[in-house]
Every structure is written in structure tokens, then in C-alpha cells.
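Engineer: Could you look at this predicted model? Sequence included:
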Amino acid sequence: MPAQRLIRIELDECGDLPSAYAEADRAQAVTDLLAGNHFDPPGLKAGPYALHLALRDGRLVFDIRAADDTPLHALVLALGPFRRLIKDYAMVVESHEQAVQDGAQEARIQAIDMGRRGLHNEGAELLCERLEGRIGLDFETARRLFTLVCALHQRI
């Protein structure tokens, strides 16, 4: 296993997610993230790492820790550039959930899911861009982290 990876991720618990579907989306993102990721904060001792994600005063906090939970570095990003994508993602997830509950045609559900994947990709690209030079990520890690950022935002 490569050292530059996450072995644990924790989200700031400031409320429940709005639905079982949103909770399942969050849980799957964590499971997939821990199964395979690339997380390389330059200048820090070799990993693996634990990551505590939180929202504080309209900012996204990446609290990077050693495997034994020793704090290593906190990185703070403005949430503003992500707000539209987070809002759109929440609406698409809600539409998907509603379509499934209503027994919509499979084609409609797939179209909504394609929109969700597109927003995921856009969010991952923005996250990679905002973290460039601060944390090295692969695209799949960024996609899953974006899901968790959206989950955090839904809890406030």
C-alpha cells in the first residue's frame, strides 16, 4: 500500500443528512475513498494520513493528521467557489431520490444520474484546482472528497 493515502476520514458532525439516500451517498464515498485514494500533502512527513473535514465560518477545513491522530497541518479553503456546485448537486440528488421513489422510468433516472456525475466531475476538477500545490490528489479521490464536502454542507 502506498504511504501517501488516507486511512481514516472524519466529518464534522453538525447535524443529520436530509435523507437516507444522502447518508448512503456519504457512506459509499467514505468506503470507496478508503478502498483506494491518493493523498499527498507536500512538505509533511510520509503518510498514511487521517483527514478531519469540517466547515467553519464559511470555509472548508482540511485537518490533516498522522495515522495516530497527531495534528500535522490544517488547510483552509474558501467555500464560495464551491457553493453553486454544492447547491446544484443537492438538487440533483434530491431529484434522483424523488424519481426513484415515484417509480420513474429508468431512462429518466439514468439522465438524472448522468447530471449528478457531471456535477461530480466539475466539483472534483475545482477541488483539484483549489488544492494544487497544497495536496496532491488523483481525480477519483477528488470526486469522493467533493461528495463529502456536499454532505458536510447539507448538515448545516
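Structural biologist: Happy to help now that I have it.

Engineer: rest of the way, CA atoms for contacts and neighbours
Structural biologist: Fine.

Engineer: how distant is the biggest helix by length in the chain from the center of its chain?
Structural biologist: Ranked by residue count under DSSP state H, the longest helix found in the chain is helix 106-131. Distance, stretch centre to chain centre, for helix 106-131: 12 Å (C-alpha atoms, centre = their mean, to the nearest Å).

Engineer: Presented hereafter is structure B, for comparison with structure A:
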Amino acid sequence: MSEATRSKLIDIELDETIGRATPDVEHERAVAIFDLIEDNVFEPVGLPTSTDYRLRLALVEKRLVFDIRSAEGQKLTTHILSLTPFKRIIRDYFLICDSYYEAIRSATPSQIEAIDMGRRGVHNDGSQLLRERLNGKIVLDTDTARRLFTLICVLHWRS
């Protein structure tokens, strides 16, 4: 399918169930949303292709709710994704990110690069798991899955 006929997200809204966080975390959430909207492929299965969608995310009982709407705001479908399978990978991602930020202050460039390669590997694992869990519900390209996984991680980041 050509780039011109792909479906995409034009807006992402976080439901009040997500909760508010510190200004730094809110900034990271805004950046993650901006990056995702800037470039994405988002094709809900069974809905028209070559259209734009709005996505409202909510957290309900350890599940991420994808409320998918038309560009005009009309409710189209809802998908619910258990976050339990992501628990370990999100924890690992945060741990390696902490190591990376600590290494920036004191490690050698080769040590920093090694940690960053590990961080990217865990990030890739998370985005692949996301694509698998959304299989048959929403088609995402690799980059969109990576950006959406980043947003999911940032939603878990409290401080």
C-alpha cells in the first residue's frame, strides 16, 4: 500500500483515567504523542483504509483501552489491551534507561554505546510485543509500534 493511501492517527487524547504526573513527565508524554502523530501508520482492522483517526487512550484495571474515532470524532471501535504481558519489559526498559542516564554522567563513550544498544533492543522487544498483541485488531508499521510503545512506557512513568 502506498504512503498516500495509508491510514494514520491525527490526534491522541489521554483520558482522565491516565492521571496527571509531574511537569517533566507531562512534557515527556506530550513529546511522545507529538512524535507518534508526526509520522505513523495506524490501520484498525475492518475500518476504512486511507483515512485519518483519532485515538483516546484510557487505563482500566491494568488494561489499555483504545477508543478509536473518525477524524470528525465519531466513535468507531474500541480495543482493550492487557498490559500484564508488558510489565516485565517496561520494568526492564526503565532500569536500562536509568543505567543509560547514569552512564552519561560518568562512563566512557563505548560503555554508553553498549548500554544504549541494550536499551534499543529492549525497546524493539516491547514494540514487537505490541504488534503481536494488536495483531488482528490494528495494523502498525515498525516505527509506529516503537513510538506507541514509548507512549505506553511514558504513561507508566510517574516521576
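Structural biologist: Thanks, I have it. Nothing here was measured: the structure is a model prediction, and the numbers come from that model.

Engineer: re the thing from before, show me which positions of the longest helix of structure 1 end up buried.
Structural biologist: 109, 112-113, 115-116, 119-128, 131 (16 or more other C-alpha atoms under 10 Å).

Engineer: Roughly how far does the residue of structure 1 positioned farthest from its centre sit from I112 of structure 1?
Structural biologist: The C-alpha centroid of structure 1 is most remote from Q105, which lies 28.9 Å away (C-alpha atoms, centre = their mean). The spacing between Q105 of structure 1 and I112 of structure 1, counted by C-alpha to C-alpha, to the nearest Å, is 11 Å.

Engineer: which one in structure 2 is aligned with G118 of structure 1?
Structural biologist: Under the alignment defined by TM-score structural alignment, G118 of structure 1 corresponds to G121 in structure 2.

Engineer: Show me the residue sitting in the middle of structure 2 in space.
Structural biologist: Short answer for structure 2 (C-alpha atoms, centre = their mean): L148, at 1.8 Å.

Engineer: That residue in helix, strand or coil?
Structural biologist: Of the three states, L148 of structure 2 takes helix according to DSSP: H, G, I helix; E, B strand; the rest coil.

Engineer: doesn't D35 make contact with it?
Structural biologist: No - L148 of structure 2 lies out of contact with D35 (C-alpha atoms under 8 Å); the separation is 9.3 Å.

Engineer: Work out for me the element the counterpart of H156 of structure 2 in structure 1 sits within.
Structural biologist: In structure 1, the residue paired with H156 of structure 2 according to TM-score structural alignment is H153. H153 of structure 1 is located in helix 139-154, with elements delineated by DSSP states H and E.

Engineer: How about N121 of structure 1: what's its closest non-neighbour residue?
Structural biologist: In space, and not counting its chain neighbours, N121 of structure 1 is closest to R143: 6.4 Å by C-alpha to C-alpha, 6 or more residues apart in numbering.

Engineer: correction: A103 of structure 2
Structural biologist: I112 (5.9 Å).

Engineer: One more: T142 of structure 2?
Structural biologist: Spatially, and ignoring its direct neighbours in sequence, T142 of structure 2 is nearest to S127 (7.4 Å; C-alpha to C-alpha, 6+ apart).

Engineer: which residues does that neighbour contact?
Structural biologist: For S127 of structure 2, the contact set (C-alpha atoms under 8 Å, 6 or more residues apart in numbering) comprises T142, A145, R146, L148, F149.

Engineer: Kindly recompute the last result at 6 Å.
Structural biologist: Residues near S127 of structure 2 by C-alpha atoms under 6 Å, 6 or more residues apart in numbering: A145, R146, F149.

Engineer: Let me have those residues in JSON lines, adding distance to F66 of structure 2 and neighbour count as columns.
Structural biologist: Converted to JSON lines, the contacts of S127 of structure 2 look like this (distance: C-alpha to C-alpha, whole Å; neighbours: other C-alpha atoms under 10 Å):
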{"residue": "A145", "distance to F66 of structure 2": "14", "neighbour count": "25"}
{"residue": "R146", "distance to F66 of structure 2": "17", "neighbour count": "22"}
{"residue": "F149", "distance to F66 of structure 2": "13", "neighbour count": "25"}
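
Engineer: picking that back up, counterpart of the residue farthest from the centre of structure 1 over in structure 2?
Structural biologist: Per TM-score structural alignment, Q105 of structure 1 is aligned with T108.

Engineer: got it, and R144 of structure 1?
Structural biologist: Counting by TM-score structural alignment, R144 of structure 1 corresponds to R147 in structure 2.
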